[in-house]
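Asks: Build me a model:
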Amino acid sequence: MMLDNYISDLLYRYQCVTVPGFGAFVAETVPAQVNGSAATFLPPRKIITFNSNIKNNDGLLANHIAANENVSFEKATEMIAQKVASWNYELDQRNALIFDKIGTINVNGEEKNLVFEPANTTNFLVSSFGLSQFVSPEVKREVLKQEVEVLEEKAPIIFTPERKKNNFAFVKYAAAIAVLGTVGLFGYKMHYDQQVAEQTLVVQKNVQDKLEAQIQQATFFIETPNVTAVELPVVEEKLPYHLIAGAFRSEENAEKALQMLIDQGFKAQKLEKNKYDLYPVAYGSFATLEEAEMEKQKLKSEVDAEAWLLID
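Replies: Predicted coordinates:
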């Protein structure tokens, strides 16, 4: 039985996983960090530690094994005890215990103190699913500044007063010509608009005289108007609340995750790439915050899935 696999499964969901008679693996959540001058960006994550003083059986690990191995709680407890006995034997022989994805336990000194070294290869924080660390190259501002100063010394800027004066005179003449042209166009437009207005009044008077003459001679028939149905535009409902399953730097991985959620029956969708160059994939989108929170609780209780809320 690969007991370390069951321990790592529980570390995704719980802060402390106790192995009865051996010790407890404790997960501490830390925020995102930036380390070193080269700017190594680390996403939010869980740091795993080991406490050999916590040995009581809280039932968490035994229940998980019983459900997965299809055995009773008592049988699962017995399987754990057998595994712990083999671990203690290895430690007595001063052999290291390697827990896959979790870390390594060694024996140190004559007092046989247990020393735990975390693996740090797996991020057990579900809300950071799809995020990985990256390194930004160091910006060498002082070097660039020195290079610019050298270029300035080699190619000094010289101002020519005469050319500057001639350019200013040309600008003055151009501005004067532009003003005169604008005044002339404005006067011509006013004269043209006045002529159009006078001609429009003459045409309107002739049309009105003819219309009055026709009204006096006309016989009116009232018919039932034909009413044509008008299709109203369909207003698309805005869904600003998204339950995010993960965010991916690769669009291909985002499409795979999207298809997997759709196959599981979720109304999943892939959102537009965000400012961090990541493609978020959502379990679903909702019109109100209440609907999103209800679905989030439903995911946690029915399928034991974690999701974080994104609001447009």
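Asks: contacts and neighbour counts: CA atoms only from here.
Replies: Noted.
Asks: can you give me the helices for the stretch 101-250 of the chain?
Replies: 141-154, 161-217 (DSSP state H, counting those that start in this stretch).
Asks: Let me have these in TSV, extended by distance to Thr40.
Replies: Shown next, in TSV, are those (distance: least, Cα to Cα, whole Å):
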stretch	distance to Thr40
helix 141-154	18
helix 161-217	51
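Asks: Could you dump these into a markdown table with distance to Asn123 and mean neighbour count added?
Replies: Putting the helices of the stretch 101-250 of the chain into a markdown table (distance: least, Cα to Cα, whole Å; neighbours: other Cα atoms under 10 Å) gives the following:
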| stretch | distance to Asn123 | mean neighbour count |
| --- | --- | --- |
| helix 141-154 | 34 | 10 |
| helix 161-217 | 65 | 11 |
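Asks: who touches Asn53 in this structure?
Replies: Neighbour list for Asn53: Gly23, Ala24 [criterion: Cα atoms under 8 Å, 6 or more residues apart in numbering].
Asks: Another sequence for comparison is provided below:
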Amino acid sequence: MQLETYISDLLYRYDCVIVPNFGAFLTHRISAKLHETTHSFYPPKKALSFNEQLQTNDGLLANYIAEVEKIPYIVAVEKIAKQVKSIKSYLIEGETIELNNIGDLLLNKEGNINFEPSQHINYLTDAFGLSQFTTTQVSREVYKESVEAVEKVIPIAITPEKRVSTSSASKPYFKYAAIGLIFLTIGGLISSNYYGNQIDNHNQIAQEEANEQLDAKLQEATFVINSPLPAATLQVEKLIGNYHIVAGAFRVEANSDKKVQQLKDKGFKARKIGVNRYGLHEVVYSSHTDRVEALNTLRTIKRTHNRDAWLLVKALD
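Replies: Okay, here's the model as predicted:
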């Protein structure tokens, strides 16, 4: 039994997963941040930690294993205990236990378990599709200081009175030309609006007459079909369910359409389920109404096709 697989599945939906008689894996949300020195952007995520003091069985892990493997609850508890015993024996011998997609476990000199979380997976489903990236620093030039420096060296003096009086005296006909241009513009606008209204009225009257003629023709016409076509019955499978196995999310919709077609060519009932809160087009392998069926399908896909596939619980409109 791969215990880390079941723990990893539960960490997407719960903040605490207790392994009886061993410890608890905890998650807490960390907001997105920007490193001021390296200019690197880090998306929001769930940080993973381990608490050796929490060992009381709360039933979450055992019930999940019993449901997935379709075994009694007590048998699931026994399988967990056997796996924990094996892990502890390896730790006592000084070996490092590597839990896939979770982290590494190692005993320190005091006999306590040290945990180093994995950095290759983000258990925050809201941040799916986001990754770390680095931007270049934006440099801004201060133009105001440059202008002030130029003004100190070359002062500029403007005399409005002289400019106005000279231009008015030398070219008085500009005033009359401006007034005439304003009247021409207003007259053109009024004429254009009047002409446009006349065209609209003409088109409306013509449309009403055409509609009346069409109604008269339809009332007089008689439709007779001598050889009607046979009725065609199409069976379309409706993809429903709130449990979706996600294959990926794409910023460009054309890429999501291409992914859907690729999965359909491989026999999956792939489709798009809409755009998430980050503007990404989500593509799923399939949708299911039964959670156990969805988990079994997810395990098969992770084993045979895509180990990064994950289960999304979402009610679609």
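Asks: I'd like to know which of the helices of the stretch 101-250 of structure 1 lies nearest to Ile311 of structure 1.
Replies: Closest approach to Ile311 of structure 1 among the helices of the stretch 101-250 of structure 1 (Cα to Cα): helix 141-154, 37.3 Å.
Asks: Leaving out sequence neighbours, find the closest residue to Asn276 of structure 2.
Replies: Closest residue in space to Asn276 of structure 2, ignoring its immediate chain neighbours: Glu282 at 7.0 Å, by Cα to Cα, 6 or more residues apart in numbering.
Asks: the residue most distant from the middle of structure 1, which is it?
Replies: The C-alpha centroid of structure 1 is most remote from Gln217, which lies 74.4 Å away (Cα atoms, centre = their mean).
Asks: measure that residue to Val207 of structure 1 for me?
Replies: 16 Å (Cα to Cα, to the nearest Å).
Asks: swap in Asp263 of structure 1?
Replies: 71 Å.
Asks: Check the secondary structure at Leu91 of structure 1 for me.
Replies: Look at Leu91 of structure 1: counting by DSSP: H, G, I helix; E, B strand; the rest coil, its state is helix.
Asks: how about it, what does it touch?
Replies: Leu91 of structure 1 touches Leu97, Asn106, Val107, counting by Cα under 8 Å, 6+ apart.
Asks: Can you report how many residues lie near the first one?
Replies: Leu97 of structure 1 has 16 neighbours, counted by other Cα atoms under 10 Å.
Asks: which residue packs closest to it, ignoring adjacent ones?
Replies: Nearest residue to Leu97 of structure 1 in three dimensions, chain neighbours excluded: Ile105, at 5.1 Å (Cα to Cα, 6+ apart).
Asks: In structure 2, what sits opposite that neighbour in the alignment?
Replies: Matched across to structure 2, Ile105 of structure 1 falls on Leu105, judged by TM-score structural alignment.
Asks: mind checking which helix or strand Pro280 of structure 1 is in?
Replies: Using DSSP states H and E, the element containing Pro280 of structure 1 is strand 279-286.
Asks: other SSEs contacting that strand?
Replies: Judged by 3 or more Cα pairs under 8 Å, 6 or more residues apart in numbering; DSSP states H and E, strand 279-286 of structure 1 is in contact with strand 241-248, helix 251-263, strand 269-270.
Asks: 10 Å - rerun?
Replies: On a contact count with 3 or more Cα pairs under 10 Å, 6 or more residues apart in numbering; DSSP states H and E, strand 279-286 of structure 1 meets strand 241-248, helix 251-263, strand 269-270, helix 289-302, strand 308-311.
Asks: got the angle between the second one and strand 241-248?
Replies: Per axes from the mean of the first three to the mean of the last three Cα atoms, to 10 degrees, the angle that helix 251-263 of structure 1 makes with strand 241-248 is 130 degrees.
Asks: neighbouring contacts of helix 251-263 of structure 1?
Replies: When contacts are defined by Cα atoms under 10 Å, 6 or more residues apart in numbering, helix 251-263 of structure 1 is touched by residues 130, 245-248, 264-271, 273, 277-284.
Asks: cool, the third one as well?
Replies: Around strand 269-270 of structure 1, the neighbours that count as contacts under Cα under 10 Å, 6+ apart are 242, 244, 247, 251, 254-255, 257-259, 261-262, 279-285.
Asks: run the last query once more with 8 Å
Replies: Ala254, Glu255, Leu258, Tyr279, Pro280, Val281, Ala282, Tyr283, Gly284.
Asks: got the contact list for the last one?
Replies: The reference is to Gly284 of structure 1. Counted by Cα under 8 Å, 6+ apart, Gly284 of structure 1 has contacts His242, Leu243, Ile244, Phe266, Lys267, Ala268, Gln269.
Asks: Show me where the stretch 101-250 of structure 2 has its strands.
Replies: Ranges of strands in the stretch 101-250 of structure 2, per DSSP state E, counting those that start in this stretch, are 103-107, 113-117, 133-134, 243-250.
Asks: What's the average distance for the shortest one when superposed on structure 1?
Replies: Yep, that's strand 133-134 of structure 2 we're talking about. Aligned to structure 1 and superposed, strand 133-134 of structure 2 gives a mean residue distance of 2.5 Å (mean Cα distance after the TM-score superposition for structure 1).
Asks: Does anything pack onto that strand? Which helices or strands?
Replies: strand 40-42.
Asks: And for the strand it packs on, what's in contact with it?
Replies: Under Cα under 8 Å, 6+ apart, the answer for strand 40-42 of structure 2 is Ala32, Lys33, Leu34, His35, Ser131, Gln132, Phe133, Thr134, Thr135.
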